[in-house]
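>>> sequence first, then the predicted structure, then my questions.
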Amino acid sequence: MFLRQHFILIANIILFGAVGTLAATGQNFAVLVAGSNGWYNYRHQSDVCHAYQILHKNGVPDANIVIMMYDDLAKNPENPTKGVIINHPNGKDVYHGVPHDYIGDTVTPQNFINVLLGKKDEMKGIGSGKVLESGPDDNVFVYFTDHGATGLIAFPNDVLYAKDLNKTITQMHSGKKYKEMVIYIEACESGSMLEGLLPDNINIYATTASNADESSYACYYDDKRETYLGDLYSVNWMEDSDAEDVSKESLFKQFQVTKKKTTESHVMQYGDLKLGKARNVSQFQGENMINKPEPMSPLTDRLNTLLKRDTVATEDVRTAILSRRLANLPANSAERITIERKLAEAIQQRSVISATIDSIARKSFQVNRADYYELVTTKRIPLTQHDCYMSVTQHINEKCFDIQNEYVLNKLWIVANLCQVGLRDFTINNAVNDVCIGVNSMVFIFNCFLNNDETNQYALKISNKSVDKDPVQTSTIVYGVRNRRPVYNGTLSTVSTFILEELSNDRHRPIECLPIDDYILFMKMILLEIILEKYKEAVSSKI
């Protein structure tokens, strides 16, 4: 009897001890985010899809993975393989099975923050409503890929600032949302999101595609799809995860491999560097011994290295794609003429952006005794004046152009410098007002699909906008062009009437008009904002 009781006691200790150990081990959770949209940004969503396949294969449950991506690639008119997305030349489809938690306009900085903080109530009725439900025993992996700039990363229609990201991370720590967390960021100047901001004592290890001052790089241009399939840093860490036994590879080893193969930028690490050496990749990306890794042969590794020689800086991707398309088109073809025009417009757009930012810098010092123009336009200064920077960049977004544009992002370090040399945000914002209202002329085009069988272009050219400061003057002229034929010449105040009348004359339904080409960059100009709002009101009243 005594022996039997003794055996039962030992069995219970073993059983409950084992259960207790299992519970303490915790689970793996992940948030994967692609912050862009559009075919030329293909690589970002492709990266996220590939990352999902790695975690899924490694046994991380879909219930524990939150995916945020615009999801405009699989069925995109430019996709020659509908329903398929690849992350490597001639690679496997990485789109199949990917959860559609947050797509389209639900991919926002605020939703990302709510997901990280586990705010289920705030996410009710938005996408899948899924949030991080991790706790103090769980490991969390966060991967973000998109455009970036000094102290910010971009989303389709907004940006997330470094200050807000790090505030969220601090709240996650105080709220016991993780035991340990790993963050990978693919973006230009991504080091600026964490440098000097991420503590080294809150159990977080992070790596970034670049330091605080440089671009990240796209790679794997695909002639069939006419876009870049991946980002250099991202495909390097993911191809490593595919090939290695992640249960035996430390996070630091993956960082070293990625750093060595990412030759165009400086891959960085932040946070608790001891954690990076003490923990294996599998503790954050999952470990499923049923699915063994697929070791990369030296020949395959060499081939991938050769394929990555087509890398291009993120801010140059748009023009690089157009240039590649142009090289494959016959002379004098209609398509070649179209691409030549788009390339010329893209180059002109870059010139306008550079000139505008430069003018803002010059104007900012006109009311200040100290003139640091040369300094702020030639030397990068680490960002610490986050509030000033946030205020000015949002003002530029409102008054000048969309700061999600990759070339605008590439110039925002100058804006950060203006704040760093002691200028107040209201001083810089006044300069923004003067510069952006004074732009001489822009063109805005609408592509109107009428019954899906006819396309009409409506172009509006706004000239001498600065004279509109005086309501008595009527020098601001709007030229309306339909299919390259002038159909309207008048003042801004009646432009919406012109558009509405033109649409009414077509007598077709339904009407869907969308901004096209690269003119969307200038939507946020003051006068174009007025036009767009009036136009939306006119069209919505007819649908």
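Thanks, I have it. Numbering: from 1, shown residues only.

>>> can we go C-alpha only for contacts and neighbour counts from here?
Will do.

>>> show the end-to-end separation of stretch 275-293, please.
Distance across stretch 275-293, first residue to last, is 24 Å (Cα to Cα, to the nearest Å).

>>> and the helices in the stretch 51-200 of the chain?
With DSSP state H, counting those that start in this stretch, the ranges of helices along the stretch 51-200 of the chain come out as 109-117, 162-174.

>>> okay, now the one to match up with it:
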Amino acid sequence: MSFIVITFKIFLILFMLTFRRIYAFHKRNHISNQNKWAVLIAGSTEWENYRHQADVCHAYHIVRRHGIPRENIITMMYDDIARNERNPFPGKIFNKPGGPNVYKGVHIDYRGKDVSVQNFLNVLLGNAEGMKGIGSGKVLKSGPNDHVFIYFTDHGDVGLIQLPDWFITYHQLLKALENMKNKNMYRKLLFFMEACHSGSMFQQLPKNISIYATTAADAHQSSYSIYCEEKNLPCLGDQYSISWMESINYNDINYMTLDHQFEIVKKLTFTTSTVQKFGDYNIGSMTVADFIGNKPNHRKHHEKKKHYDKEVTIPSREADFHYLHKQLNETTPGSTKQKHVAESISKLFLDMKFVKEKTKLIVTILTGTENDANEVLNTKSLPEKQHGECFHNAMNILIKECYKTETQREHGLHHSQKILNLCSQPQLSQEGIINAIKNACNEVEKDEVVIDEDEECWMGQSLCNIFCTAKGVHNNEKMRGQCINEKCLCN
């Protein structure tokens, strides 16, 4: 028998063994659509955050179109966009320019104040008793033979994600997921997260609890908004979310694995944020249909997305500023409306600076020297399991006791990295950190917070320009901003 024949037979045997393993794996994990569950949550409110509810509405239609029963889908969104007085298309929400009305036909289980941290955790943990008399009362009723898909979209920062009433830390989320596993609430779980710094939420995700998670960004990056150029509308979508949903819309998900989808999304977002994956990587060889539903997609898979790669993307935490800047340019120069928009922009910047200075004060109280304070302020540490309780408690005290307005609280969350850094210092106790926060928060402000145009350009070039444009409206002159030698100069 020739060497070629022997080699071919060995190759054939190895191929058949590999094929049988793959077939056995997929047969073992294949389940009917009746055993698939989806939890879809948009954690934001207000018109400027339009895109999050648009993302969730689009996701709802995807899981329904692919066969997950309505009774197995739990949708949480504030529902203040479709009929918002600022919506030029009453009763409609769009997730891309010229796209369909994704709001139509969406069954919302929890809206308004029912979209809360506690209710979200109750839904995940199947706590029906805790949801009695709230919304639809629906919670996950999945079992050990079911697949669960969770999609979350909103703002986030290092170690936390936001909801309308409060925030969830990585410590809380991981505890909830581990409890789901301990309660045999799933066989496999897929988690997609759209938020700035979303990679920080899964740094400590165990690899042995059958969860595969992907995120819009790594632990220290912003995620990005897209479709932000439509007149009278904020950004319509988020880049990572649009990417994973379009990958489903234009591919046969009965053959597309989760790893393949991840590579598609990674390629579509590589110029902005770095999508990440965490958990049990073996699940990556399963198909998207194993979680989203295996009903055939009737779209033409060869149909091309139009203009997607040419779209302007904006860091998500700057989206509010860019929308107001767009309004500033679209209103009549010198009008009362334009001055009102400029006032709103200026207030946002003042709140940003107030929070920045308050955070620096807390760090300085604890570290004692400017050099040590700067190290804590500038270090980019990652969430560790042993620091979870300190971080969770310190952030709760900081936001409750330091910040009085909604925008201050939102910008306060943007400094979570500093609190995480403090909790990581071996010489500092949780009690000491919390006491320093209380002392700094109770200190009476001696001077009104002001922004000098030539101070350190902490806001970045894009926001510097928006700040100066608003300042020009106040001064009845046209101004632009530029960061030069770390100074924001208006001219």
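Structure received. Computed from a predicted structure; not experimentally measured.

>>> mean neighbour count, the helices of the stretch 51-200 of the first structure: which tops it?
Among these, helix 109-117 has the highest mean neighbour count (mean count of other Cα atoms under 10 Å), at a mean of 20.

>>> which strands and helices sit next to that helix?
strand 158-161, helix 162-174 (3 or more Cα pairs under 8 Å, 6 or more residues apart in numbering; DSSP states H and E).

>>> would you check the span in the second structure matched by that helix?
Matched against the second structure by TM-score structural alignment, helix 109-117 of the first structure falls on residues 117-125.

>>> what comes into contact with the matching stretch?
Applying Cα atoms under 8 Å, 6 or more residues apart in numbering, the contact partners of stretch 117-125 of the second structure are 128, 130-131, 138-140, 163, 165-168, 176, 179-180.

>>> mind running it again at 6 Å?
Residues from elsewhere that reach stretch 117-125 of the second structure (Cα atoms under 6 Å, 6 or more residues apart in numbering): Val139, Leu140, Met180.

>>> quick revisit: what's the closest of the helices and strands packed on helix 109-117 of the first structure to Ser463 of the first structure?
Relative to Ser463 of the first structure, the nearest member of these by Cα to Cα is strand 158-161, separated by 28.5 Å.

>>> can you check which part of the second structure the closest one sits on?
Strand 158-161 of the first structure corresponds to residues 166-169 of the second structure when matched by TM-score structural alignment.

>>> in the matching stretch, what's buried?
Within stretch 166-169 of the second structure, the residues that count as buried by 16 or more other Cα atoms under 10 Å are Trp166, Phe167, Ile168, Thr169.

>>> now those as TSV including distance to Tyr110 of the second structure?
TSV is the format used below for these (distance: Cα to Cα, whole Å):
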residue	distance to Tyr110 of the second structure
Trp166	16
Phe167	17
Ile168	18
Thr169	21
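
>>> just curious, which of those residues is nearest to Gln338 of the second structure?
Among these, and counting by Cα to Cα, the member closest to Gln338 of the second structure is Trp166, at 31.9 Å.

>>> which residue packs closest to the closest one, ignoring adjacent ones?
The shortest distance from Trp166 of the second structure to any non-neighbouring residue, by Cα to Cα, 6 or more residues apart in numbering, is to Val117 (6.5 Å).

>>> also Lys75 of the first structure?
Lys82 (5.4 Å).

>>> quick one on the thing from earlier: now for the helices of the stretch 51-200 of the first structure, which one comes closest to Thr497 of the first structure?
Across these, Thr497 of the first structure has its closest neighbour in helix 109-117 (36.3 Å, Cα to Cα).

>>> so how far is stretch 152-166 of the second structure from its chain's centroid?
Between the centre of stretch 152-166 of the second structure and the centre of its chain there are 7 Å (Cα atoms, centre = their mean, to the nearest Å).

>>> neighbouring contacts of that stretch?
With Cα under 6 Å, 6+ apart as the test, stretch 152-166 of the second structure has contacts from 41-44, 52, 116, 167-170, 193-197, 200-201, 414, 416-417.

>>> do the same with stretch 34-49 of the second structure
The contact list for stretch 34-49 of the second structure (Cα under 6 Å, 6+ apart) reads 52-53, 72-77, 81, 146-154, 163-164, 234, 320.

>>> start and end of it, how far apart?
With Cα to Cα as the measure, stretch 34-49 of the second structure spans 33 Å from end to end.
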